[in-house]
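Visitor: This is the structure alone, sequence omitted:
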């Protein structure tokens, strides 16, 4: 049997089968908690009025790597009601140094793996997925129903494509983007700023991966949480960074 995409060549057949079994048989979150229990807990933390705004929000996350998967976890934990996950890639072993996946997810599409993982946090968040590559031609249709679009790609060219396309084709949408998060430079260099009326930027803006200081969980996570916090502020009516 050929080794599926994303699996390491050194993995044994038994290890591959164990991963497949773990992915296919997760605990059923709906058997463990009721919607009212989750909602009451969130309202206790956030207040009912704040939670109602979070419940109603529609947020798209484009790119489900270290940024996007971490953003999705943060927004799921605070009970953002509607998440739209977009990515075309599969989980591989090198992703686990910073992305919100597990060994069982290696080889699976990131959209499907993250959707399943988020359900273990809050199964009552509506999570829709598009396992596709973002292009100039599909941005308008892909993100038509989203209030806020979060750019969370690793590749600079993909970041530029999405930002330009949203600003040109969907100028009324709120857009949160990031750049400059590699390595282990000071956290104090990371910032969130408002670039224009609907465009927000997070990161230090300059730090790129290099040998010995690539994309690593702590700093990528800091930038991801800057994005998640800016999204939260926008949902709750705050316009300034």
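Guide: Arrived safely, thanks for sending. Because the structure is predicted, anything quoted here is derived from the model rather than measured.
Visitor: going forward, measure contacts between C-alpha atoms and count neighbours the same way
Guide: OK.
Visitor: can you count the residues close to residue 210?
Guide: Counted with other Cα atoms under 10 Å, the burial measure for residue 210 works out to 10 neighbours.
Visitor: Closest to the centroid, which residue in the chain?
Guide: Here the mean C-alpha position of the chain is nearest to the C-alpha of residue 68 (Cα atoms, centre = their mean), at a distance of 2.4 Å.
Visitor: and residue 221, what is it in contact with?
Guide: Listed by Cα atoms under 8 Å, 6 or more residues apart in numbering, the contact partners of residue 221 are 66, 67, 70, 98.
Visitor: How much space separates residue 48 from residue 119?
Guide: Going from residue 48 to residue 119 by Cα to Cα, to the nearest Å gives 22 Å.
Visitor: One more: residue 18?
Guide: With distances defined as Cα to Cα, the gap from residue 18 to residue 119 amounts to 21 Å.
Visitor: picking that back up, more crowded one of residue 48 and residue 119?
Guide: residue 119 (18 against 14).
Visitor: In the longest helix seen in the chain, which residues are buried?
Guide: Among the elements of type helix in the chain, defined by DSSP state H, the one spanning the most residues is helix 217-235. By neighbour count on 16 or more other Cα atoms under 10 Å, the buried set for helix 217-235 is 217-232, 234-235.
Visitor: just stretch 192-203 next, same as before
Guide: Under the neighbour-count rule (16+ other Cα under 10 Å), stretch 192-203 has 192, 198, 199, 200, 201, 202, 203 buried.
Visitor: Quick check: the gap between the third one and residue 82.
Guide: By that I understand residue 199. 21 Å.
Visitor: what ranges do the helices span in the protein?
Guide: In order along the chain, the chain carries the following helices (DSSP H): 13-24, 35-46, 48-56, 66-77, 110-119, 139-142, 156-169, 217-235.
Visitor: Deepest-packed of those, please.
Guide: Looking across these with neighbours counted as mean count of other Cα atoms under 10 Å, the highest average goes to helix 66-77: a mean of 24.
Visitor: Who are the packing partners of that one?
Guide: Contact partners of helix 66-77 among helices and strands, from 3 or more Cα pairs under 8 Å, 6 or more residues apart in numbering; DSSP states H and E: strand 58-62, helix 110-119, helix 217-235.
Visitor: quick one: which of those is nearest residue 146?
Guide: strand 58-62 (5.1 Å; Cα to Cα).
Visitor: helices or strands up against that closest one?
Guide: Taking 3+ Cα pairs under 8 Å, 6+ apart as contact, the helices and strands that strand 58-62 lies on are helix 66-77, strand 82-86, strand 148-151.
Visitor: Comparison target below:
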């Protein structure tokens, strides 16, 4: 067992650590939400992640996304995988430089236990959510993460096999996104993934 996994024994019993290591989590979108969700899940003992994004790290992303100046220009999935494996070198991180659409969404999510929706585009959000529901997958999504100074408006909507986190009002089309609120929503999404897995019998 790696030193990282031995460290996690301070926080989880052996059965739960085994469970966390087996669960396959798919994170679609590696921006402000997805980049932070991924490193939170790695720190919680999740070891089988796939991260999907078609974009590259840009300088303008650094106000809220979990990347570094030296990573500007890299594909986000490669930059994020490097960060995650620095946290836990033994983690199994699969990557895909791919844009989600109606033709590939079901194929991409089919093999995963928990789907994390972390994209900006409303149409893509709906595609991911609907496909996850159709395939009876657990899904954690976001709605309303822009602006600042109103984190108290963040809500959690839970249903059968799904959770949606956000203020359900402020789109990144209407207001600019900032690190505090984006990261707050990401933290709740990661917490909900952990809750779903721990409580799932």
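Guide: Ah, there it is. What you see is a predicted model, and the numbers here were worked out from it, not measured in a lab.
Visitor: Next, the distance between the ends of stretch 192-209 of structure 1.
Guide: Start-to-end span of stretch 192-209 of structure 1 (Cα to Cα) is 20 Å.
Visitor: my bad, stretch 148-165 of structure 2
Guide: Stretch 148-165 of structure 2 has an end-to-end distance of 16 Å (criterion: Cα to Cα).
Visitor: Show which residues not belonging to that stretch make contact with it.
Guide: Under the criterion Cα under 8 Å, 6+ apart, external residues in contact with stretch 148-165 of structure 2 comprise 133, 136-144, 166-168, 177-178, 180-181, 184-185, 188-189, 192.
Visitor: Go again with 10 Å.
Guide: Residues lying outside stretch 148-165 of structure 2 but in contact with it, judged by Cα atoms under 10 Å, 6 or more residues apart in numbering, are 114-117, 129, 132-133, 136-145, 166-169, 175-182, 184-189, 192-193, 196.
Visitor: these two touch, right, residue 86 of structure 1 and residue 138?
Guide: No: under the criterion of Cα atoms under 10 Å, residue 86 of structure 1 is not in contact with residue 138, lying 11.8 Å apart.
Visitor: which residue lines up with residue 101 of structure 1 in structure 2?
Guide: When the structures are aligned by TM-score structural alignment, the residue of structure 2 matched to residue 101 of structure 1 is residue 67.
Visitor: What residues does that match make contact with?
Guide: When the contact criterion is Cα under 10 Å, 6+ apart, the partners of residue 67 of structure 2 are 30-32, 35-36, 57-59, 61, 76, 79-80, 83.
Visitor: which residue sits closest to the alignment partner in structure 2 of residue 79 of structure 1 in space, ignoring its chain neighbours?
Guide: Residue correspondence, TM-score structural alignment: residue 79 of structure 1 in this structure matches residue 45 in structure 2. Excluding the flanking residues, the one nearest residue 45 of structure 2 by Cα to Cα, 6 or more residues apart in numbering is residue 20, at 5.9 Å.
Visitor: So the alignment partner in structure 1 of that neighbour versus residue 83 of structure 1, what's the distance?
Guide: With TM-score structural alignment as the matching criterion, the partner of residue 20 of structure 2 in structure 1 is residue 54. If you measure residue 54 of structure 1 against residue 83 of structure 1 using Cα to Cα, the figure is 11 Å.
Visitor: follow-up on the earlier one: contacting residues for the closest residue to the residue nearest to the centre of structure 1 other than its chain neighbours?
Guide: For residue 68 of structure 1, ignoring the flanking residues on the chain, the nearest one in space by Cα to Cα, 6+ apart is residue 152 at 5.0 Å. Going by Cα under 10 Å, 6+ apart, residue 152 of structure 1 touches 61-71, 86-87, 158-159, 162, 176-179, 224, 227.
Visitor: Show the contacting residues for the corresponding residue of structure 2 for residue 157 of structure 1.
Guide: Residue 157 of structure 1 is assigned residue 123 in structure 2 as its aligned equivalent, the criterion being TM-score structural alignment. The neighbourhood of residue 123 of structure 2, defined by Cα under 10 Å, 6+ apart, consists of 101, 102.
Visitor: how many neighbours does residue 237 of structure 1 have?
Guide: Residue 237 of structure 1 has 10 neighbours, counted by other Cα under 10 Å.
Visitor: That one maps to what in structure 2?
Guide: Counting by TM-score structural alignment, which is the criterion used here, residue 237 of structure 1 corresponds to residue 199 in structure 2.
Visitor: Its match and residue 193 of structure 2, how far apart?
Guide: Taking Cα to Cα, one finds residue 199 of structure 2 at 10 Å from residue 193 of structure 2.
Visitor: do residue 176 of structure 2 as well
Guide: 26 Å.
Visitor: ok, residue 102 of structure 2 - contacts?
Guide: Contact partners of residue 102 of structure 2, counting by Cα under 10 Å, 6+ apart, are 123, 124, 127, 128, 131.
Visitor: got a markdown table for these, with distance to residue 96 of structure 2 too?
Guide: Supplementary listing: these in a markdown table, determined by distance: Cα to Cα, whole Å:
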| residue | distance to residue 96 of structure 2 |
| --- | --- |
| 123 | 20 |
| 124 | 16 |
| 127 | 18 |
| 128 | 16 |
| 131 | 18 |
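Visitor: related to what we said a few turns ago, just put the helices and strands packed on strand 58-62 of structure 1 in JSON lines and tack on distance to residue 23 of structure 1.
Guide: What follows is these, written out as JSON lines (distance: least, Cα to Cα, whole Å):
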{"stretch": "helix 66-77", "distance to residue 23 of structure 1": "17"}
{"stretch": "strand 82-86", "distance to residue 23 of structure 1": "19"}
{"stretch": "strand 148-151", "distance to residue 23 of structure 1": "27"}
